[in-house]
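Asks: Pasted the sequence and its predicted model underneath.
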Amino acid sequence: MTAFPELDALLGDLVTSLRGLLGNDLAGFYLVGSFAVGDADCSSDCDFLAALRRPLSPDQEAALRELHAEIPTRPGHWTRNLEGSYAPLDDLRTLERLDQPWLYVDRGWRKMQWSGHCNRLEQRWTLRECGVTLSGPQPATFAAEVPEALLQQAMARQLPTLLDDLATWTDIDQVAWGQRYAVESLCRMFRTFSDGRVHSKASSLTWAMQTFGPRWTPLLRQVQADRTRPWNPDEPPPAGSADLTRAFAREVLARLSPDF
């Protein structure tokens, strides 16, 4: 399933557990995120989506909450790096149900929440176009198609507020991980704006080096070299890199204009 035997064993156990808890209501189980679009490595989280034939009952929800509270207590790396949602098929069949909250577990968390985190255009596109099927039918048989133009329009709306949005939960001047994430996100989102497809962060950094020119190569190489470093709130970014990141963001926004 993946390049990581430990993760394969965990995913196999998770699918088996879900079949026991949900029975025939489990329509399918899929990998999305970096394990679907490519370039997943040991620093990645493992994004999943479980498709359901009907909305969760209270007993099923309680059982899933208990399961995902227990998984991070197990030994191993990947037990603390699963992230995903439980989505009814009726929601997945139409884009009219975008942003509808699904039962969701965040990376490393033991407490699940109801969230639209996995129910956005990028995740829907990834599921249909390159989701990895571990159980159930191929996603293209039930998941609504996401037109390229819709993805491009979404990126045009989201890019201008990206740094402000990141500032609500991380500080690119103080936290190296946040600075790297900002650059990776700018590259990935602008690439989607350019071609209407979802790509990995790693490949988007390489693409940006070819697209934006030599002025930005040192910044992009810095992020490329450090991208697998883990979250550490006490690790500051390299000197000057936060200001360079803001300047790069201005360059990206300038290229959103049709007159560029």
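Replies: Ah, there it is.
Asks: Please count neighbours and contacts with C-alpha atoms only from this point.
Replies: Fine.
Asks: how close does residue 15 get to residue 195?
Replies: 34 Å (C-alpha to C-alpha, to the nearest Å).
Asks: Among the two, which residue is more densely surrounded?
Replies: Using other C-alpha atoms under 10 Å, the more surrounded residue of residue 15 and residue 195 is residue 15, with 18 against 13.
Asks: Three-state assignment for that one, please.
Replies: Per DSSP: H, G, I helix; E, B strand; the rest coil, the local secondary structure of residue 15 is helix.
Asks: how close does it sit to residue 22?
Replies: Residue 15 is 10 Å from residue 22, by C-alpha to C-alpha.
Asks: can you give me the helices for the chain?
Replies: With DSSP state H as the criterion, the chain has helices at 5-22, 34-37, 58-70, 89-92, 121-130, 148-158, 162-166, 176-195, 201-212, 217-226, 241-254.
Asks: Let's check: the centremost residue of this protein is which one?
Replies: Most central in the chain under C-alpha atoms, centre = their mean is residue 33, positioned 4.6 Å from the mean C-alpha point.
Asks: and the comparison structure, right after this:
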Amino acid sequence: MPKSKDLRAPAREPTPFAQLNAVLAPLVGEARALLGDNFIGAYLQGSFAVGDADRYSDCDFIIVIRRDLTPEELPPFQAMHAAIHEIPDNPWRNQLEGSYAPAEALRRWSTTPRDPPGEDRGEDWGDPGMSGAPARAYPFWYLDHGAKTLVRSEHDNSQVVRWCLREKGVVLAGPDPRELVDPVPAEALRAEIRHTMALCATLELEPMALAAWQVFWVGLYCRMLHTLTIGKVASKAAGLSWAQGALDPVWSGLIGRAKALRKGMAEAAHPADPDDVAATRAFVRYAIEWAEHRARTQAAIAQRLALARAGTPRFDPRGRGGPGRGQHAPPAFRPNGRGRRG
């Protein structure tokens, strides 16, 4: 438990945007009234917690509850979120995204229990908040960006969300989030990132039709590679800037265009450029290989250190026993997707 002097208290003005605060106030107030003794706390995670949020950012919230809501208890919450969508003259009314997370399930990530009581999900279930991904862990009641209704989704049941909430979460109401979420080890964060990278590729990076989605995928993979490297979650802007300097320069133009296009710009609603779509798919293949190569390199280093501690002779760094200097990043794929450079 954090020391009392370090406790994060509820923020009077949780964000720099008065209109967003005017949306968050009824969200927290109404949810608290509806939940009664079932309410534990309400928090912001995502960009408004880790940094670099702007006028066009999603506002990611987590409402922590003692026990999960049953489908029969859901109608007043659906009505509340629909009403928030009708707040007049407020652009933030449809930019909320978040979940109602049962405290026991939120404390640490686990695959058990997988399904809510009486809500068994079959093998054909596809997660509506994760592009149809199969069931893996407990699904919270989730509000997608722009949506009016809550659905079951594992979107926020992740190590990334837990890390953001525990380490950077903004308190809207309730106790310090460090009292609710166990520490997330860096290796657990990295393992989830590698899983997410592979899953998104399996789902074929859809949707991709609009420019906004194409740059989203570039930004997401840059951010994931950044997390793999530093073992913590930083902002999207930080991930893009890091990637532009750390990855093969062949991707600099693609990453630069992703940095320049913001969600609120008119160009974001235009059809994605076919060349950038092809380059994005090639970049994702490169990113996955980069991540796999990094994992192999780190495993080899760990093995060498373990052998050294045990008194076993080290591998010859000039031989085949381990990675040498300059071997961390794999050869880049060409942006046009025609394979590696020769």
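Replies: Perfect, I can see it now. Keep in mind it's a predicted model, so treat the numbers as computed, not measured.
Asks: if I line the two up, what does residue 108 of the first structure land on in the second structure?
Replies: Alignment note (TM-score structural alignment): residue 108 of the first structure maps to residue 146 of the second structure.
Asks: residues contacting the nearest residue to its match once chain neighbours are set aside?
Replies: Spatially, and ignoring its direct neighbours in sequence, residue 146 of the second structure is nearest to residue 94 (4.7 Å; C-alpha to C-alpha, 6 or more residues apart in numbering). If you count contacts by C-alpha atoms under 8 Å, 6 or more residues apart in numbering, residue 94 of the second structure has them with 84, 85, 145, 146, 147, 148.
Asks: let's see 7 Å
Replies: By C-alpha atoms under 7 Å, 6 or more residues apart in numbering, the contact list for residue 94 of the second structure reads 85, 145, 146.
Asks: With residue 40 of the first structure instead?
Replies: Counting by C-alpha under 7 Å, 6+ apart, residue 40 of the first structure touches residue 34.
Asks: What lines up with it in the second structure?
Replies: Residue 40 of the first structure maps onto residue 53 in the second structure, by TM-score structural alignment.
Asks: ok, now how distant is that match from residue 284 of the second structure?
Replies: Distance of residue 53 of the second structure to residue 284 of the second structure, computed by C-alpha to C-alpha: 25 Å.
Asks: How about the residue mapped onto residue 72 of the first structure from the second structure: what's its closest non-neighbour residue?
Replies: Aligning on TM-score structural alignment places residue 72 of the first structure opposite residue 85 in the second structure. Nearest residue to residue 85 of the second structure, sequence neighbours excluded (C-alpha to C-alpha, 6+ apart): residue 93, at 5.1 Å.
Asks: cool, residue 58 of the second structure as well?
Replies: Of all residues not flanking residue 58 of the second structure in the chain, residue 95 sits nearest, at 5.2 Å (C-alpha to C-alpha, 6+ apart).
Asks: which of the contacts of residue 94 of the second structure tops the neighbour count?
Replies: residue 85 (20 neighbours).
Asks: Could you check which residue of the first structure pairs with residue 276 of the second structure?
Replies: So residue 276 of the second structure corresponds to residue 241, using TM-score structural alignment.
Asks: got it, and residue 288 of the second structure?
Replies: Alignment note (TM-score structural alignment): residue 288 of the second structure maps to residue 253 of the first structure.
Asks: ok, back up a step: okay, the contacts of residue 94 of the second structure in a markdown table with distance to residue 182 of the second structure next?
Replies: Listed next are the contacts of residue 94 of the second structure as a markdown table, based on distance: C-alpha to C-alpha, whole Å:
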| residue | distance to residue 182 of the second structure |
| --- | --- |
| 85 | 34 |
| 145 | 27 |
| 146 | 30 |
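Asks: if we can go back for a sec, what number of residues lie near the nearest residue to the match of residue 276 of the second structure once chain neighbours are set aside?
Replies: Closest residue to residue 241 of the first structure apart from its sequence neighbours, by C-alpha to C-alpha, 6+ apart: residue 219 at 7.0 Å. Neighbourhood size, residue 219 of the first structure [other C-alpha under 10 Å]: 20.
Asks: same thing with residue 38 of the second structure?
Replies: When counting by other C-alpha under 10 Å, one arrives at 17 neighbours for residue 38 of the second structure.
Asks: ok, it touching residue 65?
Replies: Yes: counting by C-alpha atoms under 7 Å, residue 38 of the second structure sits close enough to residue 65 to count as a contact (5.4 Å).
Asks: who touches the residue nearest to the centre of the first structure in this structure?
Replies: Going by C-alpha under 7 Å, 6+ apart, residue 33 of the first structure touches residue 47.
Asks: swap in residue 136 of the first structure?
Replies: Contact analysis of residue 136 of the first structure by C-alpha under 7 Å, 6+ apart lists 27, 28, 29.
Asks: Highest neighbour count among those residues?
Replies: residue 29 (25 neighbours).
Asks: Need the counterpart of that residue in the second structure.
Replies: With TM-score structural alignment as the criterion, the equivalent of residue 29 of the first structure in the second structure is residue 42.
Asks: repeat for residue 207 of the first structure
Replies: Structural alignment (TM-score structural alignment) places residue 207 of the first structure against residue 242 in the second structure.
Asks: ok, now how distant is that match from residue 219 of the second structure?
Replies: Residue 242 of the second structure sits 11 Å away from residue 219 of the second structure, going by C-alpha to C-alpha.
Asks: Excluding covalently adjacent residues, which one is nearest to the aligned partner of residue 55 of the first structure in the second structure?
Replies: Using TM-score structural alignment, the partner of residue 55 of the first structure in the second structure is residue 68. Closest residue to residue 68 of the second structure apart from its sequence neighbours, by C-alpha to C-alpha, 6+ apart: residue 102 at 5.3 Å.
Asks: For the aligned residue in the first structure for that neighbour, give me its contacts.
Replies: When the first structure is aligned by TM-score structural alignment, the residue opposite residue 102 of the second structure is residue 88. Residues counted as contacts of residue 88 of the first structure (C-alpha under 7 Å, 6+ apart) are 51, 52, 53, 54, 55.
Asks: how about 10 Å then?
Replies: 25, 26, 27, 50, 51, 52, 53, 54, 55, 56, 102 (C-alpha atoms under 10 Å, 6 or more residues apart in numbering).
Asks: which ones among those residues are found in strands?
Replies: Of the positions in those, 26, 27, 50, 51, 52, 102 sit in strands, assigned by DSSP state E.
Asks: I'd like to know how far the first one sits from residue 163 of the first structure.
Replies: Using C-alpha to C-alpha, residue 26 of the first structure is found at 38 Å from residue 163 of the first structure.
Asks: Likewise for residue 60 of the first structure?
Replies: To residue 163 of the first structure, residue 60 of the first structure is 38 Å away according to C-alpha to C-alpha.
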